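Undergrad: This is the structure alone, sequence omitted:
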């Protein structure tokens, strides 16, 4: 009907649009979702609804096979698994809403599998590159250099999250610590042992820590002029950028989180067991820690391909 009036909508299409609008209104009224989030839900449901209409089906009436067909079409079109998973999440919530409100007597998404999402391997530095960063930090004179060496040694010895590192209380090292008591996500505490190098760096830094204190005292190990009262994550990131340049390493490869990854990977390289690394990193689920075993596998594969004589044929 090119150039003419649009085709009239079917009753099922109108009902489907009404159901979507009712769902979106619920998200605003009961969950207070932001406009951008609401727009994302609308787009995702509109995409699914458009595909289904092209096959004579209505979004509100679709069954599990219809939705499998839609997800399969997304995969064949090369849509990123993460995006496909987000669209399935929108559909799950939509049909859950319809079921809960009595508009359907089933939820067709309960039997659907989420698209497989490839998990990127964490970026790490080699042990030689970590040594180069430490050497560059040791080349900085005065209190700034001692603080930076302390930050690096503690981070590489413990694998702390950057927020845990910069916010460490001075009480954690007030005496001569061999372990740190760290308060992590959700307020959970964990004990993390320190290396001799980290303990020595802490001792050297404590002798000059007063330079960074503005008032009479500070509760933080790394006090600063920031609103938080301690060295900020951003400032530490800037210091690492400068240090990477000094060490001859691409600064895009260096960050506090990369050093956390290096800590875990190098421990496993040297025979640490996965459960111990999980506890030190503060991971709630060991599956999160298992990603580092994939790093080791990938490095071993690359090593074999590069140096094994049969791999050259």
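TA: Yep, it's here. On a predicted model such as this, the values are computed, not experimentally measured, just so you know.

Undergrad: Only C-alpha atoms from now on, for both contacts and neighbour counts.
TA: OK.

Undergrad: do you know how far residue 41 is from residue 172?
TA: Distance check for residue 41 against residue 172: by Cα to Cα, to the nearest Å, it reads 46 Å.

Undergrad: Sorry, slip of the keys, the one I care about is residue 158.
TA: Computed as Cα to Cα, the residue 158 to residue 172 distance reads 13 Å.

Undergrad: Which one of these two is surrounded by more residues?
TA: For residue 158 versus residue 172, neighbours defined as other Cα atoms under 10 Å are more numerous around residue 158 (26 against 16).

Undergrad: The structure to be compared is supplied as follows:
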């Protein structure tokens, strides 16, 4: 409506309908940020199980998916992960995020196990070239964000996941599922590397909708 009025007003003033612009001081309403699409926990498990872990590439991809879901990393942060950022002994990843801000994120048992298997059995087979990158191609080069996004979509098709997907789908799932299980919003903010809590609060709406769906499905009077 406001956009239409702004286009009409110059003509109205020129035609003598108004002396001054009647909407000059009106401000555009703030748009609510888009609610991120997430996956159900069962969909995530299906996606994690999709790679063929009997191959070095499949083992790499399984490790990447596990780390992505366990930590909520951005895809760019994941593909650029280096050895000196990972501590399997402590179960932590040191992430260099936007604005070169560092944060420590726990890996979790499953991610540690798959990452360890990949480092021992998958990565050496992919390439003997020495580099600091954790996740590499068969040529020993850095895996790109676009290439990994393509593989996510391929695995989603294999797992027959029909939900909307984006490069940040598992990051959104990480955040939503943590909130569904009672995680503190401030802690989630630190794990995601958000500088502003309002950015993290978007996920409360997703979690709320999920809880409402569960209530409607399972409550005897839902």
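TA: Perfect, I can see it now. The shown structure was predicted, so the numbers you read here are calculated from the model rather than taken from an experiment.

Undergrad: What is the aligned counterpart of residue 118 of the first structure in the second structure?
TA: Under the alignment (TM-score structural alignment), residue 118 of the first structure maps onto residue 32 of the second structure.

Undergrad: quick one: contacts for its match?
TA: By Cα atoms under 8 Å, 6 or more residues apart in numbering, the contact list for residue 32 of the second structure is empty.

Undergrad: Translate residue 155 of the first structure into the numbering of the second structure.
TA: In the second structure, the position corresponding to residue 155 of the first structure is occupied by residue 68, as judged by TM-score structural alignment.

Undergrad: Name the next helix or strand downstream of the host helix or strand of its match, please.
TA: Element membership for residue 68 of the second structure, per DSSP states H and E: helix 56-71. On the C-terminal side of helix 56-71 of the second structure, the nearest following helix or strand under DSSP H and E is helix 75-79.

Undergrad: which residues sit against that following helix?
TA: 64, 67-68, 95-97, 134-135, 142-145, 167-168.

Undergrad: what residues are up against the residue positioned nearest the centre of the second structure?
TA: Relative to the mean C-alpha position of the second structure, the nearest C-alpha, by Cα atoms, centre = their mean, is the one of residue 171, at 2.3 Å. Neighbouring residues of residue 171 of the second structure by Cα under 8 Å, 6+ apart: 68, 69, 71, 72, 73, 74.

Undergrad: Please repeat the previous calculation with a cut-off of 10 Å.
TA: Contacts here follow Cα atoms under 10 Å, 6 or more residues apart in numbering; on that basis residue 171 of the second structure touches 36, 38, 39, 68, 69, 70, 71, 72, 73, 74, 75, 192.

Undergrad: So what does it match up with in the first structure?
TA: Aligned counterpart of residue 171 of the second structure in the first structure: residue 260 (TM-score structural alignment).

Undergrad: next one: residue 213 of the second structure
TA: For residue 213 of the second structure, the aligned position in the first structure is occupied by residue 302, per TM-score structural alignment.

Undergrad: How about residue 101 of the second structure?
TA: Taking TM-score structural alignment, residue 101 of the second structure has residue 188 as its aligned residue in the first structure.

Undergrad: What is the burial count for that match?
TA: A count of nearby residues for residue 188 of the first structure, using other Cα under 10 Å, gives 10.

Undergrad: Same question for residue 187 of the second structure.
TA: When counting by other Cα under 10 Å, one arrives at 10 neighbours for residue 187 of the second structure.

Undergrad: and if you look at residue 288 of the first structure?
TA: Here the neighbour count serves as a burial measure; for residue 288 of the first structure (other Cα under 10 Å) it reads 11.

Undergrad: and what of residue 48 of the first structure?
TA: Should you count by other Cα under 10 Å, residue 48 of the first structure turns out to have 21 residues around it.

Undergrad: Next, it: secondary structure please.
TA: Classification of residue 48 of the first structure using DSSP: H, G, I helix; E, B strand; the rest coil returns helix.

Undergrad: Would you check how far apart it and residue 286 of the first structure are?
TA: 35 Å.

Undergrad: show me the contacts for the match of residue 155 of the first structure.
TA: Each residue near residue 68 of the second structure by Cα under 10 Å, 6+ apart is listed here: 62, 74-75, 77-79, 107, 111, 168-171, 173-174.

Undergrad: quick one on the thing from earlier: is it correct that the residue nearest to the centre of the second structure falls within a helix?
TA: Yes: Residue 171 of the second structure sits within a helix when classified using three-state DSSP.

Undergrad: Quickly note the distance from it to residue 73 of the second structure.
TA: According to Cα to Cα, residue 171 of the second structure stands 6 Å off from residue 73 of the second structure.

Undergrad: need the contact list for residue 87 of the second structure.
TA: By Cα under 10 Å, 6+ apart, residue 87 of the second structure lies in contact with 93, 94, 106, 107, 112.
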